[in-house]
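Q: okay, here's the prediction I keep looking at, along with the sequence it came from:
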Amino acid sequence: MKASRPRVLTQEDFDRFASLSRDDNPIHCDPAFARTTHFGATVAHGMFLFSLLCAQMQRSNPRPVLPIAQTLMFPRPTFVGDGVAAVLVLNETPGRDRIALDTSVRCVQRGRNRMAVTDEQITAQGDAVLLVDASAQSLAEAQRQDAGEVAQSAGHLAGQPAGDRTLYHLSVGQEASAVRSFSAGDIDEYVSLTDDGNAFYTDPVFAHSRGFEGTIVPLPLLAGMFSDLLGTRLPGRGTGWMKQSLRLRSPARLGELLSASVRIVRLRADKDLVNLATVVTGDDGRVVLAGEALVLVRNLEDKRPLEAA
């Protein structure tokens, strides 16, 4: 097991990640609003916690690694003042160029908004797949090998039980999208905030030596485009992330115009849960990042019935 040094989270951390990801969901950024929710205080962005895991992946390996797949569940909120550690446990080695890990973010020190921490409480957990000494060629090969899993995941989404027709102002089939590009300044802020100084993101000469056109956009920033949409557009402000799967399909270049979209595939009114398909595409239409999200809409600012919307 490899664990990072504890880091005490601050509201400034949450605000900086909100600015970087464009997700200013009030559960992260508005203490007054957050106090009215079941959280009782502002909580960390899911992709900010993921970035701390990515930083530990990079620190823990003597050779460069590129995260290409991640699942994350968020069983407990992470508050301002909590001390957290990113923990990696070797699961298996699928091949000499891959590493599979069990990943978790654990609260090891209580903040003022947490009643107690008797043992290390897991606030995020999942699994990751990393490419070791990755290259553009090995990433393309990984895409071909994983094609069956991607198709199976798409089939899982399509084959889910029908669920409910509507929930608040939401309905199955609703979509939202956003377009943006990432600059060198965005990467500098990401590294400063998260300590994830992966050479694939920061060193153009190194990235070129591995067959890439230049440095590539970190996976947590790409997935942060989903955070923006889920937390501000669909389902909307007040949404809480419960689970996210991610699979990198192709590298995203700095300056490239990227389009992220989320689409509702299932509603569960009895539990205030929404399932969504999530995808980022590049400026040439290729799939960059794909996955699915499960979110809680208990705290939505807008709970108008669909008929009144």
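A: Received it, and whenever you're ready, just let me know what you need. Numbering: from 1, shown residues only.
Q: all contacts plus neighbour counts: C-alpha atoms, from now on.
A: Noted.
Q: name the residue closest to the centre of the protein, please.
A: residue 47 (3.8 Å; C-alpha atoms, centre = their mean).
Q: quick one: secondary structure of residue 298?
A: Using DSSP: H, G, I helix; E, B strand; the rest coil, the three-state assignment for residue 298 comes out as coil.
Q: residues touching it, list them.
A: Contact analysis of residue 298 by C-alpha atoms under 8 Å, 6 or more residues apart in numbering lists 238-239, 272.
Q: check which helix or strand covers the residue nearest to the centre of the chain.
A: Using DSSP states H and E, residue 47 maps to helix 46-59.
Q: what's the spacing between that helix and its chain's center?
A: Centroid separation for helix 46-59 versus its chain: 10 Å, with C-alpha atoms, centre = their mean, to the nearest Å.
Q: re the thing from before, same list, the contacts of residue 298, but as a markdown table with neighbour count please.
A: Below are the contacts of residue 298 laid out as a markdown table (neighbours: other C-alpha atoms under 10 Å):
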| residue | neighbour count |
| --- | --- |
| 238 | 24 |
| 239 | 25 |
| 272 | 15 |
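Q: returning to what we had before: which residue packs closest to the residue nearest to the centre of the chain, ignoring adjacent ones?
A: Here the nearest residue to residue 47 in space, its sequence neighbours aside, is residue 220; by C-alpha to C-alpha, 6 or more residues apart in numbering that works out to 5.6 Å.
Q: quick one: contacts of the helix or strand hosting that neighbour?
A: Counting by DSSP H and E, the secondary-structure element that holds residue 220 is helix 219-232. Residues from elsewhere that reach helix 219-232 (C-alpha under 8 Å, 6+ apart): 21-25, 45-48, 50-51, 67-68, 176-178, 236-240, 246, 248, 260-262, 278, 280, 289.
Q: comparison target below:
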Amino acid sequence: MTSIENFPIYELTVGQTASYSKTLTEQDVILFAACSGDLNPVHLDKDFAATTPFGEPIAHGMWTGALVSAAIAMRLPGPGSVYRGQSISFKHPVKIGDTVTITLTVSEIKERVKLVTLDCEAHNQDGKLIAKGVAEVIAPAQKQQVAIGVLPAIVIG
């Protein structure tokens, strides 16, 4: 089993960064539609999506937002973080096969209340800015190392 470690508030510094990457699959789009209830055909119907300016299905915008959440939970500050708020602006679509890398940068620390502000950027495999924003996170007070499991395989279809 793999384990991950957090950065408690006292280990965080302004300018500190961390990244998290994931490649979008067709299964990701279907699962995101299923759990969110967003069945917009621009995400799920190749024929419909071909008639849009994108020419093919695109990811739900909040799939990228969910990657920000994963980056916070898994990288910075990591386990024990509480994701309080997010502003996000989407710049370009994400298509199946794109790899999105989220980069978090600590921009402000309010140690007394354990509140951390993170600048968030999402880029694709070509370095194109996909989304950007700012997150507010309550950082953990104590150092933790946590075991993480593996999700079971999900077969669609």
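A: That came in fine, so what should we check first? The structure displayed is predicted, hence computed values, not measured ones.
Q: what's the following helix or strand after the helix holding residue 220 of structure 1?
A: Sequence-wise, the next helix or strand beyond helix 219-232 of structure 1 is strand 240-248, with elements assigned using DSSP H and E.
Q: which residue ranges form the strands in structure 2?
A: In structure 2, the strands defined using DSSP state E lie at 2-5, 17-23, 82-90, 99-110, 115-123, 129-138, 145-148.
Q: now the third one: which residue numbers in structure 1?
A: When you say that, I think you mean strand 82-90 of structure 2. Counting by TM-score structural alignment, strand 82-90 of structure 2 pairs with residues 240-248 of structure 1.
Q: what comes up buried for the matching stretch?
A: Residues of stretch 240-248 of structure 1 classed as buried under the neighbour-count rule (16 or more other C-alpha atoms under 10 Å) are 240-248.
Q: end-to-end on stretch 132-150 of structure 1?
A: 21 Å (C-alpha to C-alpha, to the nearest Å).
Q: what do we get in structure 2 for residue 216 of structure 1?
A: Residue 216 of structure 1 maps onto residue 58 in structure 2 when the alignment is built from TM-score structural alignment.
Q: and for its match, the neighbour number?
A: As a burial measure, the neighbour count of residue 58 of structure 2 was computed by other C-alpha atoms under 10 Å and equals 22.
Q: same thing with the one 3 residues further on?
A: Residue 61 of structure 2: 18 surrounding residues under other C-alpha under 10 Å.
Q: how near is it to residue 26 of structure 2?
A: Residue 61 of structure 2 sits 15 Å away from residue 26 of structure 2 when distances are taken as C-alpha to C-alpha.
Q: residue 86 of structure 2 too?
A: For residue 86 of structure 2, the distance to residue 26 of structure 2 under the criterion C-alpha to C-alpha works out to 26 Å.
Q: how about residue 54 of structure 1, nearest residue that isn't a chain neighbour?
A: residue 196 (6.4 Å).
Q: show me what the one you found aligns to in structure 2.
A: Per TM-score structural alignment, residue 196 of structure 1 is aligned with residue 38.
Q: then residue 125 of structure 1?
A: When the structures are aligned by TM-score structural alignment, no residue of structure 2 is matched to residue 125 of structure 1.
Q: which strand or helix spans residue 125 of structure 1?
A: In this structure, residue 125 of structure 1 is located in strand 121-132 according to DSSP H and E.
Q: what range in structure 2 matches the helix or strand immediately after that strand in the chain?
A: Remark: after strand 121-132 of structure 1, the chain's next helix or strand is helix 136-145, criterion DSSP H and E. Using TM-score structural alignment, helix 136-145 of structure 1 corresponds to no residues of structure 2.
Q: cool, and stretch 264-272 of structure 1?
A: Equivalent residues of stretch 264-272 of structure 1 are located at 106-114 in structure 2, counting by TM-score structural alignment.
Q: how about the matching stretch: buried residues?
A: For stretch 106-114 of structure 2, the buried set under the neighbour-count rule, 16+ other C-alpha under 10 Å, comprises 106-109, 114.
Q: switch the residues you listed over to CSV; also include distance to residue 9 of structure 2.
A: As requested, the buried residues of stretch 106-114 of structure 2 are exported to CSV (distance: C-alpha to C-alpha, whole Å):
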residue, distance to residue 9 of structure 2
106, 11
107, 13
108, 11
109, 8
114, 6
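Q: return the closest of the residues you listed with respect to residue 141 of structure 2.
A: Comparing the buried residues of stretch 106-114 of structure 2 against residue 141 of structure 2 with C-alpha to C-alpha picks out residue 114 as the nearest, at 7.3 Å.
Q: need the contact list for the closest one.
A: Taking C-alpha under 8 Å, 6+ apart as the criterion, residue 114 of structure 2 is in contact with 9, 138-141.
Q: which one among those gets closest to residue 50 of structure 2?
A: When the contacts of residue 114 of structure 2 are compared for distance to residue 50 of structure 2 (C-alpha to C-alpha), residue 138 wins out at 42.0 Å.
Q: structure 1: which residue goes with that closest one?
A: Residue-level alignment of residue 138 of structure 2 against structure 1, with TM-score structural alignment as criterion, gives residue 296.
Q: residue 270 is in contact with its match, correct?
A: No - using C-alpha atoms under 8 Å as the test, residue 296 of structure 1 is too far from residue 270 to be in contact (11.3 Å).
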